[in-house]
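Trainee: this one's structure only:
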């Protein structure tokens, strides 16, 4: 039986609220053709798979988001 997300204990160090993302203003990449969408909600940045909008979203603080963007731009995550 699946466990409700409201009954789960947060991960150690988890300090992010349970954001209501159903009304979020999701935005696609610059060309609108990407597989990732982001939304700015209550001071956090949410990221989801555009092809599966019902799947779980990743939630970032502004500091975490900046680190992700800076490292992605520098090629940190380049798998080729």
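Mentor: Yes, it's here. Model, not experiment: these values are computed from the prediction. Residues are numbered from 1 along each chain as shown.

Trainee: from here on, contacts and neighbour counts on C-alpha atoms
Mentor: Will do.

Trainee: which SS state does residue 79 fall under?
Mentor: Classification of residue 79 by DSSP: H, G, I helix; E, B strand; the rest coil places it in coil.

Trainee: Please name the residues that touch it.
Mentor: The contact partners of residue 79, by CA atoms under 8 Å, 6 or more residues apart in numbering, come to none.

Trainee: which residue sits closest to residue 26, ignoring its sequence neighbours?
Mentor: residue 39 (4.7 Å; CA to CA, 6 or more residues apart in numbering).

Trainee: So residue 67 belongs to a helix, correct?
Mentor: Yes: under three-state DSSP, residue 67 falls within a helix.

Trainee: and it, how many residues sit next to it?
Mentor: 13 (other CA atoms under 10 Å).

Trainee: could you check the distance from it over to residue 21?
Mentor: Using CA to CA, to the nearest Å, residue 67 is found at 23 Å from residue 21.

Trainee: then this one, side by side with the first:
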């Protein structure tokens, strides 16, 4: 996937981050979802296609990552 233009992205903090120090932000851009570290906004961005994002979130909700070492 080509890196989307994030200059006009509307970032929002994860609702699970509360006001803690470990936070992520997401932005929905056309057919992609971008994720970045709130503490290091210039440090890089992960970009997922929407179907990849849905699968990732589904795996988290189902506990599929609980047994990773």
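Mentor: Alright, I've got the coordinates. Quick caveat, the model's predicted, so the values are computed rather than measured.

Trainee: just to revisit the earlier point, ok, now how distant is the residue nearest to residue 26 of the first structure from residue 16 of the first structure?
Mentor: With CA to CA as the criterion, residue 39 of the first structure and residue 16 of the first structure are 15 Å apart.

Trainee: Between those two, which has more neighbouring residues?
Mentor: It is residue 39, of residue 39 of the first structure and residue 16, that has more neighbours when counted by other CA under 10 Å, with 18 against 11.

Trainee: Counterpart of that one over in the second structure?
Mentor: Counting by TM-score structural alignment, residue 39 of the first structure corresponds to residue 27 in the second structure.

Trainee: secondary structure element for that match?
Mentor: Secondary structure assignment for residue 27 of the second structure, by DSSP states H and E: strand 24-29.

Trainee: So which residues of the first structure form strands?
Mentor: Assigned by DSSP state E, the strands in the first structure fall at 27-28, 36-41, 44-49, 58-60.

Trainee: mean shift of the strand holding residue 27 of the second structure relative to the first structure?
Mentor: Compared with the first structure after fitting, strand 24-29 of the second structure has a mean deviation of 0.6 Å; criterion: mean CA distance after the TM-score superposition for the first structure.

Trainee: Check which helices and strands that strand is in contact with.
Mentor: The contact analysis (3 or more CA pairs under 8 Å, 6 or more residues apart in numbering; DSSP states H and E) places strand 24-29 of the second structure against strand 12-13, strand 32-37.
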